[in-house]
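K.L.:
got a sequence here, can you build the structure:
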Amino acid sequence: MTDRAAPRRVVLDVDTGIDDALALLYAVASPALELCAVTTVAGNVPVEVAARNSAAVLSHAGAADVPVVVGASRTTTGAGPRSGPTNHGPDGLGDVRVPPGPHPARIGVRDLVAEAAGSAAVTLVGLAPLTNVAGLAPLAERLVAVAGELVPEDPPEFNAAHDADATARVLAAGRPTTLYVADVFAQVSVTPADVDRLRSSDRPAARLAGELLAVRRGHLVGDAGALVLLTHPHLFRVEPRRLGVVGDVLTEVADGRWVDVVVDVDAASVARAYVDTLLAVR
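P.N.:
Just a heads-up that it's a prediction; the model follows:
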């Protein structure tokens, strides 16, 4: 059951990306969320591609009025987007065709988020390398980021590692922060039957979600799980951890900053909540 209080106002920072697109669709569909703005950053794809994909997805979902802004094209240390092939395909959307949306804005990301936040609280949700988020953190009441992992692997989790300097700045910002980590991210997948339900829906946003999930490895919800965390927190187990950045790895350290970390999830229920929200089953 979702919270029936006033919708939570959110700004999404994305590198759209199949699962970023799934997150955008959920943010528009959920009555528990008010999507105020979208900022884009280089990550899975170049920043211009991320912005174009985001605008197209939002337009398809009936939310063309949500502003999308082109953010950082390179990390703090000058790195560009991820190199080499990814499961998102060269266009970021796995070759799922989405009609173009409005042209993304060219104002600064900070100006856009400051305008979107106004005098009301806003939650900043980072679904990409944290280059933009590091500069935007002071404007947010709360941060949620898809970053890090419970058990560090080689190579390290991409979002935290691709701009490790920005990740360290996010921790230093001192905002209430929750991390949706890769170990949990990898557990939430939609069943083939529910993918088919979405693809056969008469709702354009649901159909697009189904098409994207159909080409998504393992039908993983991915980044969209961080949005379900906001609307269905009872489906996640969260623990405080002291974290810091060592090299390019976000890891537990004795003198680190306290942040909340998602350590477990009711994966089947999260996937069901995602599907039901897109299908408007309440």
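
K.L.:
from now on I want contacts and neighbour counts done on CA atoms only, so please keep to that.
P.N.:
OK.

K.L.:
just want the most central residue of this structure.
P.N.:
L127 (3.0 Å; C-alpha atoms, centre = their mean).

K.L.:
that one and L12 touch, don't they?
P.N.:
Yes. Counting by C-alpha atoms under 8 Å, L127 does reach L12; the two are 7.3 Å apart.

K.L.:
run this one through as well so I can compare:
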Amino acid sequence: MAYNVLLSADPGIDDSFAIMYALLNPKINIVGIISGYGNTPKEKSIKNTAYLLTLGNREDIPIIAGAAGPLSGELIQYYPEIHGKEGLGPIKPPDTIKNVHVHDINKVIEIVKQYKGNLIIVSVGRLTELALMFILYGNNALRDVTAFYIMGGAFLVPGNITAEAEANFYVDPIAANTVMEKAHNNYLFPLNITNKAIITPEIITYLSEKSLTPFRPLLKPAFDYYFKAYQKNVPGIQGAPLHDVVPLMALVNPDLVKYIPRRVRVEEFGNAKGKSIADFRPKPDKDPQVSLDYIGMEIDLQKFAGNFMEIFLANR
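P.N.:
Next up is the predicted model:
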């Protein structure tokens, strides 16, 4: 049985690998992709999503227009040195990818109703769009969603945008805190584990030679660009972490990640903006069961690399 997944992404190189992984995995049925700002401006994010869906021959999957910026209205800083000007490293989607049909945010509610009680929302970008669902439609807007799988946060490890904050939480901390407080059955995949989810250039070279997927021409140029950026930022690193593949892989491989239940909050303002907070004392304060989130704390790295190769080598 395949999981019905509504994916929220901002491709971005690792988001693009996540989309490719999801499209290739027979256990995942993508029922929509929300594309907004994040690694690139919203318009480029939508174009990259359309390009990947076209390559995968899945233009039937609805693209939903996400937000153009955070709830605070702050201006966005983009990181072309990590993701490239277009978001796919050196790759520019062809000019044929234009006039893409894009749904407005109400499509999310339609999809939630259509797959009532049998839908996972996987968020690997900023959390603005999910927070907007609660703001626009009320606290029960997403009550029929089975679970939320979210790449974000950093617990007991350094951040990647500031000393304490991870990018998805830092860029829109108001949205991140809103989702952590109002969504239910949250599974969180923070830098603690995603930083370790490294794919090596040797694996990518092998896949670029052997993979029969329609995405094969993208794998090496996109990865190499991303890996070079990581080599500058993390001297001595042996590969590049594909953060955004982790929640999707964990969904269909329940033994990939070990979790700890804690209530998560996100600092919204000030010097610690975007910091994810949870009580890791041996005897934490008691929080209501309904408020607990499941924080990923350990990952089976051998299984991660093995499953990644397995999916990209499969011919569908």
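
K.L.:
quick one on the thing from earlier: tell me the counterpart of the residue nearest to the centre of the first structure in the second structure.
P.N.:
Alignment note (TM-score structural alignment): L127 of the first structure maps to V124 of the second structure.

K.L.:
next, the buried residues of stretch 55-71 of the first structure.
P.N.:
For stretch 55-71 of the first structure, a neighbour-count test (16 or more other C-alpha atoms under 10 Å) marks 55-61, 63-64, 66-71 as buried.

K.L.:
among these, which ones are in strands?
P.N.:
Among the buried residues of stretch 55-71 of the first structure, the subset assigned to strands under DSSP state E consists of V68, V69, V70.

K.L.:
against G225 of the first structure, how distant is the second one?
P.N.:
The one in question is V69 of the first structure. Noted for V69 of the first structure: a distance of 23 Å to G225 of the first structure, by C-alpha to C-alpha, to the nearest Å.

K.L.:
again with A79 of the first structure
P.N.:
From A79 of the first structure to G225 of the first structure the distance is 27 Å (C-alpha to C-alpha).

K.L.:
higher neighbour count, the two?
P.N.:
The residue with more neighbours, out of A79 of the first structure and G225, is G225; 30 against 13, by other C-alpha atoms under 10 Å.

K.L.:
and the helix or strand containing that one against the second structure, how far off on average?
P.N.:
Using DSSP states H and E, G225 of the first structure falls within helix 225-231. Once the two models are superposed, helix 225-231 of the first structure sits on average 0.9 Å from its counterpart in the second structure (mean C-alpha distance after the TM-score superposition for the first structure).

K.L.:
so where is that helix in the second structure?
P.N.:
Going by TM-score structural alignment: helix 225-231 of the first structure matches residues 246-252.

K.L.:
can you give me how far that stretch is from the chain middle?
P.N.:
How far stretch 246-252 of the second structure lies from its chain's middle: 10 Å, per C-alpha atoms, centre = their mean, to the nearest Å.

K.L.:
okay, and N4 of the second structure sits in which element?
P.N.:
strand 3-9.

K.L.:
ranges for the strands of the stretch 1-150 of the first structure?
P.N.:
Remark: strands assigned in the stretch 1-150 of the first structure by DSSP state E, counting those that start in this stretch are 8-14, 33-40, 68-70, 123-126, 142-146.

K.L.:
possible to save the ones you listed as CSV with distance to L112 of the first structure?
P.N.:
Converted to CSV, these look like this (distance: least, C-alpha to C-alpha, whole Å):
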stretch, distance to L112 of the first structure
strand 8-14, 10
strand 33-40, 7
strand 68-70, 7
strand 123-126, 13
strand 142-146, 17
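
K.L.:
which of those sits closest to D196 of the first structure?
P.N.:
With respect to D196 of the first structure, and counting by C-alpha to C-alpha, the nearest of those is strand 33-40 at 25.5 Å.

K.L.:
now do that closest one: distance to the chain's middle.
P.N.:
The chain centroid and the centroid of strand 33-40 of the first structure are separated by 10 Å, computed with C-alpha atoms, centre = their mean.

K.L.:
contacts for it?
P.N.:
7-16, 27-28, 47, 50-51, 54, 66-72, 109, 112-113, 116-117, 132, 231 (C-alpha atoms under 8 Å, 6 or more residues apart in numbering).

K.L.:
just tell me what E252 of the first structure corresponds to in the second structure.
P.N.:
So E252 of the first structure corresponds to A278, using TM-score structural alignment.

K.L.:
grab the nearest non-local neighbour of that match.
P.N.:
Nearest-residue entry for A278 of the second structure: V264, 5.0 Å, with adjacent residues in sequence omitted and distances by C-alpha to C-alpha, 6 or more residues apart in numbering.

K.L.:
which residue in the first structure lines up with the one you found?
P.N.:
Using TM-score structural alignment, V264 of the second structure lines up with L243 in the first structure.

K.L.:
cool, I91 of the second structure as well?
P.N.:
Using TM-score structural alignment, I91 of the second structure sits opposite V96 in the first structure.

K.L.:
now its match: how far from D163 of the first structure?
P.N.:
Applying C-alpha to C-alpha, the value for V96 of the first structure to D163 of the first structure is 29 Å.

K.L.:
of these two, who's got more company?
P.N.:
Taking neighbours as other C-alpha under 10 Å, V96 of the first structure and D163 compare with D163 leading, 23 against 15.

K.L.:
show me what that one aligns to in the second structure.
P.N.:
Checking TM-score structural alignment: D163 of the first structure goes with D172.

K.L.:
hmm, back to that, for the strand holding N4 of the second structure, buried residues please.
P.N.:
Within strand 3-9 of the second structure, judged by 16+ other C-alpha under 10 Å, the buried ones are Y3, N4, V5, L6, L7, S8, A9.
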